[in-house]
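Asker: This is a predicted model, with the sequence first.
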Amino acid sequence: SGACSSCHKDTTNWKNATFNHSNIGGQDCSACHNPPANHYSGACSSCHKDTTNWKNATFNHSNIGGQDCSACHNPPASHYSGACSSCHKDTTNWKNAGFDHSQIGGQDCSACHTPPANHYGGACNSCHKDTSNWGNAGFNHDNIGGQDCSACHTPPGNHYGTPCDSCHKDTGNWGNVAFRHPWFDIHHEDTNGDCANCHPGGDYSQTDCVTCHAQNGDSAISDKGLWLGPPSR
């Protein structure tokens, strides 16, 4: 019932408001705020210390004793059914959790994890060796025999249309690519630079000598004895 301007200072945006809670004395928070159904029943100020931003709250879990976590927290459907504290060690940040996969024995990974649509159909642990970080995976391409790379990998639209292994020699890291330019290797055999030196901006369209030899291009080409075909008419 106070003056609007005591909270709404910005006349261009009335939603940008701040409230000085010291003006209401000892009035109970629930007179203005409606907490969610599973909200902690203790005193509001035990968590909400910042009166200018009530969402900036911390909760001391030592206050609830041995109460079960599910009394306040709703885990997702595929959540591990063991004791919460077996993973959530940090009571100040429950999202900072580590999981010991040795506790689930021989249970199949798919019971908890959903792989992407084009995921390799072999055993999970053939690639995911680090149980503390499943994203840290290595794949042994020797296991798939002569299967075409496109069965798992989708090349970009401007990708070179030749067998993958003509460029991707390192199966441990497909990003480590070497491309052989026959005419370039003959006359620049001592050059082993980054692709971007000739293909700036990721443009891998066809290029020729005059792309680099702009000054006296004809003489630079003829000096090397390179025939580029009959002149265009």
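Answerer: That came in fine, so what should we check first?

Asker: When you work out contacts or count neighbours from here on, use the C-alpha atoms and nothing else.
Answerer: Noted.

Asker: Quick check: next helix or strand after the helix or strand hosting D185?
Answerer: Element membership for D185, per DSSP states H and E: helix 182-187. The first helix or strand that comes after helix 182-187 along the chain, using DSSP H and E, is helix 209-212.

Asker: Below is an additional structure, to be compared with the one above:
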Amino acid sequence: MSRKRVNFYPGLPPRLRPFTDLDIVCGVDEAGRGPLAGPVFAAAVILDPKRPIEGLRDSKKLTAARRDELAPQIRAHALAWAVCQASCEEIDNLNILHATMLAMRRAVEALRTVPTLALIDGNRCPPMDIRAHAVIEGDDKCHAISAASILAKTARDAELVRLHAQYPQYCFDQHKGYSTALHLERLRLHGPSPVHRRSFAPVRTLLQVDLFGPGAAQDAFDGAQCA
């Protein structure tokens, strides 16, 4: 009995695919552009057509438990995969967009198999030595991007749990650095930690407390949340 052929590109009709069967295609995605703390992560994955993985889709549409089930399967079955990051310092120095592009490029360059094309989730590509093509909402159109999305997300969540052990007062294990009400409350109470992104408005505002006084900083902090 012949093996059923898997469509690794459910959202990319053949006429729109920027590659041929001769290309070695990797999918690339990031996790953690929006949070106020922690690095931004990116992953790159080259899937093995002979070892398809059931259930790949945008990591944001999966439960944490399902992501944790799929991540080891991706690492075990993919032809190649890599997860890299850009630090908080790089985010503050470069801005979040350029730091994200840097993490993506690092992930592609870390692959043990050199791809000929990178499919990047989103609307822009990092500068690389190989061809790259941006795919808007690609994490649900290309299984390799879906796989990268899952690896980046699970790796970043694990890093925020690790940071929680260092800075338990911020509850990073619960909100993963995003600007939830709990996180903002802890920021007001304890001030920014060494792993907070100082260029992000709520954090930057709290760092001005010594210059403007507690009342002015609080007013500005409240305004930053609404911006």
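Answerer: Structure's in. What do you need? Nothing here was measured: the structure is a model prediction, and the numbers come from that model.

Asker: Overlay the chains and give the TM-score.
Answerer: Once superposed, the chains reach a TM-score of 0.25 (TM-score structural alignment, normalised by the length of structure 2), with 103 aligned residues with a CA RMSD of 6.2 Å.

Asker: Strands along structure 2, start to end?
Answerer: 25-31, 40-46, 80-86, 117-121, 131-135 (DSSP state E).

Asker: Pick the most buried one from these.
Answerer: strand 40-46 (a mean of 31; mean count of other CA atoms under 10 Å).

Asker: Residues touching that strand, excluding its own?
Answerer: Contacts with strand 40-46 of structure 2, where a contact means CA atoms under 8 Å, 6 or more residues apart in numbering, come from 24-33, 78-88, 91, 99-100, 103-104, 107-108, 111, 115, 144-145, 147-149, 151-153, 155-156.

Asker: Which residues are in contact with the closest residue to H133 of structure 2 other than its chain neighbours?
Answerer: Distances taken as CA to CA, 6 or more residues apart in numbering put L119 closest to H133 of structure 2, at 5.0 Å, once the chain neighbours are dropped. Listed by CA under 8 Å, 6+ apart, the contact set of L119 of structure 2 reads 25-28, 132-135, 145.

Asker: How about I145 of structure 2?
Answerer: Neighbours of I145 of structure 2 in contact, by CA under 8 Å, 6+ apart: 26-29, 44-45, 119-121, 138-139.

Asker: can you check A220 of structure 2 too?
Answerer: Here A220 of structure 2 is in contact with T205 (CA under 8 Å, 6+ apart).

Asker: how about the helices in structure 2?
Answerer: 64-77, 88-94, 96-110, 143-166, 172-175, 181-190, 201-206, 209-212, 214-226 (DSSP state H).

Asker: any chance of those in JSON lines, plus distance to V40 of structure 2?
Answerer: Formatted as JSON lines, these follow (distance: least, CA to CA, whole Å):
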{"stretch": "helix 64-77", "distance to V40 of structure 2": "18"}
{"stretch": "helix 88-94", "distance to V40 of structure 2": "8"}
{"stretch": "helix 96-110", "distance to V40 of structure 2": "6"}
{"stretch": "helix 143-166", "distance to V40 of structure 2": "8"}
{"stretch": "helix 172-175", "distance to V40 of structure 2": "15"}
{"stretch": "helix 181-190", "distance to V40 of structure 2": "18"}
{"stretch": "helix 201-206", "distance to V40 of structure 2": "16"}
{"stretch": "helix 209-212", "distance to V40 of structure 2": "27"}
{"stretch": "helix 214-226", "distance to V40 of structure 2": "21"}
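
Asker: Name the residues of stretch 201-220 of structure 2 that come out as buried.
Answerer: 201-206, 208-209, 217-218, 220 (16 or more other CA atoms under 10 Å).

Asker: what two of these are the furthest from one another?
Answerer: A201 and V209 (13.3 Å; CA to CA).

Asker: Now V210 of structure 1. Nearest residue, chain neighbours left out?
Answerer: G217 (5.5 Å).

Asker: Done for today, thanks.
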